[in-house]
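Enquirer: Provided below are the primary sequence and the corresponding predicted coordinates.
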Amino acid sequence: MEQNNNSSKSINDMLPPELITQILLRLSVKHLGRVKSVSKFWNNLISNPNFAKSHFELSLAPTHRCIFIPEVTTDHRSIDLDALSHATYADAAAATITKIPPSPAAADIDSDPDYDDHIVLGSCRGFIALYQYPHSFVIWNPLTGSHRIISCHHIAKISDMATNCYYSFGGELLFGFGYDTTRDDYLIVLAWNDEKKNQEGHFDFFSLRSNSWSSFKEDVIIPDQLKRRKKWAPSVFFNGAIHWLNHDGDYDAIVTIFVFDTNKRKGFLEIPVPEQVGRYYPCHLTVLGGCLALYYEKDDDDYDKSVIWVMKEYNVQSSWTSYEIPSSYFEPVCLSEDGDFIGFDESPGMSKYNVRGEKLMRFDRSCNQIGYVSYTVYTESLLMLPNDGSEEKEGSSSVKGTEESTNLAT
């Protein structure tokens, strides 16, 4: 009789809520989407914003993905980098790729083949930052659908050079997207020169919590090097700060890495780069294996190669370590658990190289980035943007919406 009573009990009756919570915090986002239907309690718990925040910060099994944004179509694709890292044969890559719902930038506008409608600018805590032609930013969680479309019409100046969104600003300097842990707020930062006011420098930010633009004014002084820039400068959010490469002019040597702490908001710090890096352009900034990294192409007398520098200890100059890949073109996307580089070279698809530069594997063509205008790596999360109005409620995912997005990513 006692056995029958136990068999009729649900898991919620047998385990305390605190233990259930601890168990769920250890699951990947993909598995959380599958178990939401176990009970109403589980569904409500997983949908709770506080649970989402704890899961992102404490998860033992984070899911890292690489999203590809096409030029004009809505055929968005995402690669599970963790699954790809464990792949032991080339065709396994196809199983790691999924189609995902189009970004709001693709869904809300009419595509014009003469323009790059939207381009990825970076990622932070599961959110992707995109620039949408002609003068909007989009912050979007591909998993939940939570998003915000932000106008920068008051800054943008469409000129005769506006052949794509990189030139939609008349005198842009820096763009950055990051998170302020002290205020639980996401920030878009934009440094720009006012061409109508003798190149007057501005450093503005958009707070997603207050849903408004503000200016740093005298609080933050834009370095002189940045005032001379005329090209869009991509950024990386890492270690609680936004990072940019500091070129001495548009195409000259790389001098340092500029760092803007989104918590302190006091000004720019600088991290020196290895002396050998300075003369190579273009040079790119990224994050590999939880470390800040640089990569560029190097033309030698003997053969062409790509060079990767990894800063194994943050802001410690002596920790910069270099690796060479025997390919004239290589874009590292991530490090495998074994410390191998996975990225794009001149071959179709993606390739894996070890730290000695030996090519271990070429994944199939389904990983090919051709036809996509931009991509970025992000960590999947259930997080939503700060709820400060009807626009956020409309953009945030419902329980149903979250389940649909999660199922697409399984």
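Expert: Alright, I've got the coordinates.

Enquirer: When you work out contacts or count neighbours from here on, use the C-alpha atoms and nothing else.
Expert: Fine.

Enquirer: Please tell me I have it right and residue 267 contacts residue 260.
Expert: Yes - using Cα atoms under 8 Å, residue 267 is in contact with residue 260, at 6.3 Å.

Enquirer: and here's the other structure:
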Amino acid sequence: MVLSDFRFAFHKIAFRSRTHHELYASLFFPENSVGRCVDVEGSIHHDYAVQIPETYEHYSLRLMGSCRGFILLINFVNGTHFVVWNPTTGFHTTVSYPSALLRGDMYRPHQLWAGFGYDKSSDDYLVVTGWRDPCKTSEVKSRWEFFSVRNNSWKEIETGGFRSNYLITCNSGVFYNGAIHWLAVRSNGEGGRVILAFDLEGKNLSIFSLPRGLHRNGTPMLKLFGGYLGISYMSWQTWRNELWVLKEYKVESTWTKLDNDIPFDDTFNPMCLTKSNECIGMSNINMLAKFGKKGKLLESKVIKCDGHIIMIMFEKTLLTLPRNKREDDH
């Protein structure tokens, strides 16, 4: 068995044997291109350093998603490519932006959204991106493309008419259940927020609703909580940070509010739940915190950094990306 086969087999066994994978929180300091990683099941005071594979200045680093141990990065200010990176092994590779995005006045990297996911039907990894397509009419249109690692090429996604009327409100996509998800709103402001999903096997877009219990004056964020697609929500009505999970995928009646209510802090960003249902997150005062049930603060740590901190969850893995067809031909 070659090394790559062993790594893939190890990853499959690990996925079958655990409900929760080895999750790590990565805290990134864009100004010096260094990150810190924390095992969420251990103490948040125990961390280690990782070197980001490229230099990012003036807070230009953006984390666009993670999947099976890989993190998708971009240079938010003046980049022309994505970076797919495995923090565990240090492996990384670049994916150039779609040619349509780089053409003329369409090049606006700060207006794009993206995500990274795995299509098990073809054993392929996809970078999915979209952006607002500038046009001379008053109608708002979006353009979507996906990059296949195996085929080493971009392909446009047929969005359908009504889906072009939704505007993505978060740049980073969340991979879950074979699809990448973003929060979106109707371009005309009617109908409230929805979740827009791109299915990697079917190569199609769909939408479904957020929990009905969310109040309009809050700010939802899309996450993964305890193995489910979830929403963290800052409610100005209950004065709590609420966590919701979708117990049955795309069945909107199964949205369930968890009992992890965290004391109100409009700067706190919940990131994940541990095996013991403890919530780990970050506030904009550079404090990493872990809360137990009923919002009890278990531990906290001030992160010393001159600039702002961005954060993402990833799984520790030895996987590498599959070889593309061009490499196989040689």
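Expert: That came through fine. The structure presented is a predicted model; accordingly, all values stated were derived computationally and were not measured.

Enquirer: Figure out the helix or strand that the most centrally placed residue in the first structure lives in.
Expert: Centroid-nearest residue in the first structure, with Cα atoms, centre = their mean: residue 123, separated by 2.2 Å. Assigned by DSSP states H and E, residue 123 of the first structure falls within strand 118-124.

Enquirer: What is the neighbour count of the equivalent of residue 151 of the first structure over in the second structure?
Expert: Superposed on the second structure with TM-score structural alignment, residue 151 of the first structure falls opposite residue 96. Neighbours of residue 96 of the second structure under the rule other Cα atoms under 10 Å: 14.

Enquirer: give me every residue that touches the spatially closest residue to residue 96 of the second structure that is not a sequence neighbour.
Expert: Spatial nearest neighbour of residue 96 of the second structure, excluding adjacent residues (Cα to Cα, 6 or more residues apart in numbering): residue 81 at 4.0 Å. Neighbour list for residue 81 of the second structure: 74-75, 94-97 [criterion: Cα atoms under 8 Å, 6 or more residues apart in numbering].

Enquirer: how much space between the aligned residue in the first structure for residue 81 of the second structure and residue 185 of the first structure?
Expert: Taking TM-score structural alignment, residue 81 of the second structure has residue 136 as its aligned residue in the first structure. Residue 136 of the first structure sits 19 Å away from residue 185 of the first structure, going by Cα to Cα, to the nearest Å.

Enquirer: Isn't residue 118 of the first structure up against residue 129?
Expert: No - counting by Cα under 8 Å, residue 118 of the first structure stays clear of residue 129, with 10.0 Å between them.

Enquirer: Neighbour count: those two, which is higher?
Expert: Taking neighbours as other Cα under 10 Å, residue 118 of the first structure and residue 129 compare with residue 118 leading, 29 against 24.

Enquirer: who are the neighbours in contact with the residue mapped onto the more buried one from the second structure?
Expert: The alignment partner of residue 118 of the first structure in the second structure, by TM-score structural alignment, is residue 61. Contacts for residue 61 of the second structure (Cα under 8 Å, 6+ apart) come out as 30, 73-76.

Enquirer: so where's the longest strand in the second structure?
Expert: In the second structure, assigned by DSSP state E, the strand with the most residues is strand 124-133.
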